[in-house]
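Visitor: kindly generate the corresponding structure for this input.
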Amino acid sequence: MLCALLSGFVLVGFGAVLHKAFSLQVLEHEFWLGKARLQSETTFRIPVYRGSVLDRNGRLLATSVHQFSVFVDPSKVPDKPGLARKLSPIIELPAASIEAQTKNRQGFTWLKRGISDQQRNLIERLQLEGVQLSPEYQRFYPFGSLAGQLLGFTNVDGKGLEGIEKLYDTVLDKEPIDCSQLRDGARRRISLHDQGSDDTDQAGGITLSLDAVLQAIAERELGAAVAAQGARAAEAVILDPRTMEVLALANWPPFDPNRYQAAASEDWRNRAITDLFEPGSTFKVFLYAAAIDQGTVRETDRFFCENGVYRLARNTIHDVHPHGWLTVPEMLMVSSNVGAAKLATKLGAGKFYQYIQAFGFGQKSGIGLTGEAQGLVRPWNEWRPIDLAVTGFGQSIGITALQLSSAVATIARGGVWQRPTILRRALRDSDQAEIRRAIQPARRVLKASTAALLTKWLIKATGEGGTGQPAVPAGYQVAGKTGTAQIVDPNTGTYSGKRYNAVFTGFVPAADPRLVITVVVHEPSKSIFGGTVAGPVFRNIAAEALPYLGVAPDRDDPNGKRSPTRWASLDPGAGPNNRQ
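Guide: Predicted structure coming up:
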């Protein structure tokens, strides 16, 4: 009987143990697992690899590199002042700041992002309670300031904030992954593991139409011009008129996205698409194009240019040099403001406005870059006679360097306008689908015969006696136009007599255009004229860019001079045969 009673107690006790074990392991499994994780594991999210940005020839413009960051779980720090004292000299933050971040906080708190390998090793040796290291990625721009305003930058979490990084953020970015830090019973770190994939090969990426070598040439020449002329700033655009791909979009002063926080925010601005300026005499190109295309004038027509002083109502229009009777192409060659004013009046506001719009002015270019300005063109029915006259030589209108380049490319393309592009291809992260740039719609703006005649005149404008002669590189024929534009004084609302923009735009070789180049130099203090300030920048860029692209000279060079190929310093292993 006693044995039976004891057996019963044993069975009851064993049953209770089984019931408790079942309850702990099955019914309360999730509850106790969560409690265990709270004591032994910290979970947090970290950024992962962001897709790269390449130039047209595969050069790396933006990429992501491994780094470590340090964070703390304040609830697991027994000695907060002591922790702050130990970490302060390593991560170079005041001890008071570190201690403040650990007070009255629970869970994950960043202390410093992007520490060096030396800092990481020192922290690991300390084995501090509550302090952990997180592997992540830092955005890196291998060429520093090259195309900085175009590329833009990301924040510390890898989100695009400016430029290409912002525009294609959804293509380049990947979702953060969940990570956990495990500790053993002695609270020592065991491992860092994730519940996602960090396969850099599967990240999205984009290839731009930009050529890093041409970008470097343009930026170097802008910097030299700004220094030589005591200018405030400058920009240059290089297009391939055959495809309307942007090969360079350069700004000066430069901006290094690796250190964007150290730069003034105005230096982030991509002036080639954001800043409006009055084009000055470069705008005469489109006036003459409209007048010829409409049949308003013929090549042999002559205008009296009033010996350089033309009074219209209560206004006076001046030429730099006095001229009498000139033919239409002669007026363009010597850049007569008086002749342009009379030609605009003869064409009429309505027709001129139609061509201004057709060339793409007063609207965004369609390139898609963030921050692009649409320009300033008032409706033609609001123009007074003086407004029509001065618009003929590029006053009372606001444009960007990219708009001017696209419009000039229309002439280089035989009268057909097409929007410019910057993207060649993109690889989407989510499904690795390739996104190629769509074929852009084109529209005819000018008759082919008009474009051909205008090209002939623009060649004369850069020839002997033309204002654009300083823009011609040895061995190549240029079709182009100078511009010297007064700047409106914001205090008086009138044109300043001391502040100017110097402009040159054109295409080369003139007979078979491979490049359209526009140069704008803001507020030079030595010389002010487009031909002498912006023209040499055009010449120097073209003199290096054309041999680099493998474009043979199209005319005899009487001096037998050739420019040195300094572009080789950027990419020593590449030659002209590899250019795209």
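Visitor: please count neighbours and contacts with C-alpha atoms only from this point.
Guide: Fine.
Visitor: what's the spacing between V72 and D157?
Guide: 17 Å (C-alpha to C-alpha, to the nearest Å).
Visitor: do you know how far D387 is from Q118?
Guide: On the measure of C-alpha to C-alpha, D387 and Q118 end up 66 Å apart.
Visitor: err, G148, not the other one
Guide: G148 is 29 Å from Q118, by C-alpha to C-alpha.
Visitor: and for V70?
Guide: 13 Å.
Visitor: and those two? which has more neighbours close in?
Guide: V70 (20 against 9; other C-alpha atoms under 10 Å).
Visitor: so who does that one touch?
Guide: W110, L111, K112, R113, I115, V131, Q132, L133, S134 (C-alpha atoms under 8 Å, 6 or more residues apart in numbering).
Visitor: between V72 and D157, who's got more neighbours?
Guide: V72 (24 against 15).
Visitor: how about the contacts made by that one?
Guide: T102, G107, F108, T109, W110, L111, G130, V131, Q132.
Visitor: and for N381?
Guide: Going by C-alpha under 8 Å, 6+ apart, the list of residues near N381 reads A349, G350.
Visitor: are we agreed that it is in a helix?
Guide: Yes. With DSSP: H, G, I helix; E, B strand; the rest coil as the criterion, N381 is assigned to a helix.
Visitor: in the stretch 151-300 of the chain, which spans are helices?
Guide: 163-167, 169-172, 212-229, 271-274, 284-294 (DSSP state H, counting those that start in this stretch).
Visitor: out of those, nearest to P253?
Guide: Smallest distance to P253 across those (C-alpha to C-alpha): 7.2 Å, for helix 212-229.
Visitor: next one: the closest residue to T154 other than its chain neighbours from R424, what distance?
Guide: Spatial nearest neighbour of T154, chain neighbours left out: G160 (4.2 Å); criterion: C-alpha to C-alpha, 6 or more residues apart in numbering. In this structure, G160 and R424 are 19 Å apart, going by C-alpha to C-alpha.
Visitor: Y168 too?
Guide: For Y168 relative to R424 (C-alpha to C-alpha), the value is 13 Å.
Visitor: for K76, same thing?
Guide: Counting by C-alpha to C-alpha - K76 and R424 are separated by 50 Å.
Visitor: over to Q39?
Guide: Applying C-alpha to C-alpha to Q39 and R424 gives a distance of 51 Å.
Visitor: ditto for P524
Guide: Relative to R424, and taking C-alpha to C-alpha, P524 is found at 36 Å.
Visitor: who has more neighbours, these two?
Guide: It is P524, of P524 and R424, that has more neighbours when counted by other C-alpha under 10 Å, with 25 against 18.
Visitor: how far away is that one from G466?
Guide: In terms of C-alpha to C-alpha, P524 sits 21 Å off from G466.
Visitor: chain center to stretch 124-131: distance?
Guide: 42 Å (C-alpha atoms, centre = their mean, to the nearest Å).
Visitor: what's the first-to-last distance across it?
Guide: First-to-last distance for stretch 124-131 - C-alpha to C-alpha - comes to 9 Å.
Visitor: any buried residues in it, and which?
Guide: In terms of neighbour count (16 or more other C-alpha atoms under 10 Å), stretch 124-131 has its buried residues at L128, E129, G130, V131.
Visitor: for comparison, sequence B:
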Amino acid sequence: MEMKNSNAKRFRARTHVVVALFTCLFLLVIGRAAHLAVIDRPFLANKALSQYSRKLVTQAMRGAVKDRMQQDMAVTLELLSVAVDPKVITDKAAAAKLLASALNLPESYIQKRLAAKSQFVRMARFVEPALVDEIKAQAKEAKIKGILFEPDPRRFYPGKTLAAQVLGYCGANGQGLEGVERFFNDDLSGRGTSLSVKVDASRRSFLTSSLPNLDHSGHNVILTIDRTIQAVAEVEIAKAVEINEAISGTVIVVRPQTGEILALAQAPLINSNSYGDHDAGLRRLRAVTDTYEPGSTLKIFTASAALESGLVTPDTVFFCENGNYRVGRHTIHDTHHYGNLTLAEIVKVSSNIGALKVGALIGKKRLHDSLRSFGFGSRTGIDFGGEVGGYMAPFQYWRDIHAGTIAFGQGISVTAMQVVAGTCAIANGGTLMKPYLVSAVTDSEGRVIKSFGPRAVRRAMSEDTARKVREMMALVTREGGTGTMAKMVGYSVCGKTGTAQKVENKVYAKGKYIASFVGFVPKDKPAIAMIVILDEPRGRQYYGGLVSAPVFKAVAERALPHFNVPPEILPETVVDETAAVDEAACSDPLPSISWQDDGSEGSADTF
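Guide: Reported below is the predicted structural model:
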């Protein structure tokens, strides 16, 4: 009896254990089911959805960059990429043969790619639509499935070298990385479209409803650049760089009344279609990123400051010390030994000593404030990335000699864009205009989305002073001036030459110069202003009047007829093309200062 009771108790205990185990298991199952149904539901739903659908993001067509006449300078080609799904392709030998022949690739390369485990293997990028159509037709005829095609747009620059540093370039993802492509990237890029598409068992995508509107293409950017004059400027500056063995050269052509940049050329030339392959030094737009000491080109702004002060007139006479002038322990030199010169003659023959005396007469503050009014020491605000403002110390930090040395272009750093912008103010009657490269942003139908126009920054000088400085600059290109090689038939050219020593490690480098010429034409109704700079010409000549002025003339001779600027009736402007050039007269005095106590050269941060 006791044994039976004992067995019954053990049975009941076992039963309770089993029931408890099953109850626990049941509760675990219920709990897991509840967790899946409530907690993990979004995750599982998305995972399930991904098995039969996927998101397809379309890339918007990038807008074009056009010149002022609406001619394409940067466009996007609608190309395609060719890929394969190795898991779908059954006859890999036939597929390899077809693709190798069509894409001009080794058959062994195709076979290796077809052996990949992936469901998407790219074979080629940027394939022409016509070739894609051929591949599709051949694949259909051979009953080969699994060859895939996707849009693969590519940026293309029809002009190749034309305005390469201005345009910049785009990366592999189609986004602008430098130049106008980067500065106006948001306008050019447009907006892509995200689509949800179904996927079949072979992972092929298909739409279950009508295709939505995908027209979110980027806007077009319209430049102020004239591609004809841009091409002329590039040819001429590239030629000058080669002939004079210079490191680089720059030409900027501007409409003085508006600030529109008609050409911005730089040599050595680079091809925009292989832009990223070029060294960064060749890619940067030196006109806005590089500074230099302007040398004698600054004398026209010194003359303006002097006239505005009311202390001098164009006929005020300064004694130029017969070419050597000692100031304290420094001696200033001129190339030629001049005695008495008027202010106008100082500009004409480019006397350093004369300019120094003018600067000393008007004083630090007047000169500083006048140069600031022309924009020196601050950015021009051009619509382009990477612009620097140069440097001009506050006049409170100038030493006594600085008003003189800055007056002839030493001890101040500028950009080419600043100098030509300031010169435009002289040309247009005294108003400093903001230079600009882009006139408008339009949509794909040509409707204007944004418009950019002339913007006056400030009045830099009076109209009367501007007229007087123009007369002085006209003397520079006449007989006896330093800029006669810019003289043209039928037009009166206003200009100023400049030759400055380069600064390296805060010291003026021996035998290294910046040669420049800045000016405008015609004198009374200027149609174009232009600056030409050659960096470190190493040929027989290095003076701005000899190597840069001829480039000004060559570009202007093409630009004026192109813009329908009629010749002036000025008999004195007729040039005897056979006359020998007076190279001595075209030589600027270098802004050189010698030390009288030990004979060593001055450092760049001294002046």
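Visitor: which residues does the residue nearest to T154 of structure 1 contact?
Guide: G152, F153, T154, K166, L167, Y168, D169 are the contacts of G160 of structure 1 under C-alpha under 8 Å, 6+ apart.
Visitor: okay, now the residue mapped onto the last one from structure 2: neighbour count?
Guide: Just to be clear, that refers to D169 of structure 1. Taking TM-score structural alignment, the alignment pairs D169 of structure 1 with N185 from structure 2. Using other C-alpha under 10 Å, the number of residues around N185 of structure 2 comes to 22.
Visitor: next one: T228 of structure 2
Guide: Neighbours of T228 of structure 2 using other C-alpha under 10 Å come to 16.
Visitor: mean deviation of the longest strand anywhere in structure 2 from structure 1?
Guide: Under DSSP state E, the strand in structure 2 containing the largest number of residues is strand 507-521. Following the fit onto structure 1, the mean deviation recorded for strand 507-521 of structure 2 is 0.9 Å by mean C-alpha distance after the TM-score superposition for structure 1.
Visitor: so how far is that strand from its chain's centroid?
Guide: 22 Å.
Visitor: got it, and stretch 284-291 of structure 1?
Guide: 30 Å.
Visitor: where in structure 2 does it fall?
Guide: By TM-score structural alignment, stretch 284-291 of structure 1 lines up with residues 299-306 in structure 2.
Visitor: mean shift between the matching stretch and structure 1?
Guide: Relative to structure 1, stretch 299-306 of structure 2 is 0.6 Å off (mean C-alpha distance after the TM-score superposition for structure 1).
Visitor: top of the contacts of G160 of structure 1 by neighbour count?
Guide: F153 (27 neighbours).
Visitor: can you tell me what P522 of structure 2 aligns to in structure 1?
Guide: Match for P522 of structure 2 (TM-score structural alignment): P509.
Visitor: try A355 of structure 2
Guide: Checking TM-score structural alignment: A355 of structure 2 goes with A340.
Visitor: what sits against its match?
Guide: K284, L287, M331, A389, G392, F393.
Visitor: show the buried residues in the residues you listed.
Guide: Applying 16+ other C-alpha under 10 Å to those flags K284, L287, M331, A389, G392, F393 as buried.
Visitor: alignment lookup: the third one to structure 2.
Guide: This points to M331 of structure 1. Looks like M331 of structure 1 aligns to I346 there (TM-score structural alignment).
Visitor: can you tell me the element P135 of structure 1 falls in?
Guide: strand 131-140 (DSSP states H and E).
Visitor: how about that strand: buried residues?
Guide: For strand 131-140 of structure 1, by 16+ other C-alpha under 10 Å, it's V131, Q132, L133, S134, E136, Y137, Q138, R139, F140.
Visitor: quick one: that strand to structure 2 mean distance?
Guide: So strand 131-140 of structure 1 averages 2.0 Å relative to structure 2 (mean C-alpha distance after the TM-score superposition for structure 1).
Visitor: next one: that strand to chain centre, how far?
Guide: That offset, for strand 131-140 of structure 1, works out to 27 Å (C-alpha atoms, centre = their mean).
Visitor: same check on stretch 391-398 of structure 1?
Guide: On C-alpha atoms, centre = their mean, the centre of stretch 391-398 of structure 1 falls 27 Å from the chain's centre.
Visitor: what residues in structure 2 pair up with it?
Guide: So stretch 391-398 of structure 1 sits over residues 406-413 in structure 2, by TM-score structural alignment.
Visitor: and the matching stretch, what's buried?
Guide: Quick answer for stretch 406-413 of structure 2 (16+ other C-alpha under 10 Å): I406, A407, F408, G409, Q410, G411, I412, S413.
Visitor: cool, stretch 247-266 of structure 1 as well?
Guide: Taking 16+ other C-alpha under 10 Å as the criterion, stretch 247-266 of structure 1 shows 247-258, 260 as buried.
Visitor: now do stretch 523-530 of structure 2
Guide: K523, D524, P526, A527, I528, A529, M530.
Visitor: my read: D226 of structure 2 touches M69, true?
Guide: Yes. Counting by C-alpha atoms under 8 Å, D226 of structure 2 touches M69, with 7.1 Å between them.
Visitor: which one of those two has more residues nearby?
Guide: Set D226 of structure 2 next to M69 and count neighbours by other C-alpha under 10 Å: D226 wins out with 21 against 13.
Visitor: counterpart of that one over in structure 1?
Guide: Aligned partner of D226 of structure 2 by TM-score structural alignment: D211.
Visitor: one more: I449 of structure 2?
Guide: With TM-score structural alignment as the criterion, I449 of structure 2 pairs with E434.
Visitor: number of residues surrounding that match?
Guide: 14.
Visitor: ditto for L122 of structure 1
Guide: 13.
Visitor: can you give me the angle the host helix or strand of it makes with strand 131-140?
Guide: Per DSSP H and E: L122 of structure 1 is located in helix 117-126. Between helix 117-126 of structure 1 and strand 131-140, the angle comes out at 170 degrees (axes from the mean of the first three to the mean of the last three C-alpha atoms, to 10 degrees).
Visitor: contact partners of helix 117-126 of structure 1?
Guide: Residues contacting helix 117-126 of structure 1 (C-alpha under 8 Å, 6+ apart): F68, L87, I90, I91, L133.
Visitor: the aligned residue in structure 2 for the last one - nearest residue in space that isn't next to it in sequence?
Guide: Alignment note: L133 of structure 1 maps to F149 in structure 2; criterion TM-score structural alignment. Counting by C-alpha to C-alpha, 6+ apart, F149 of structure 2 lies nearest to V82, which is 4.9 Å off, once chain neighbours are set aside.
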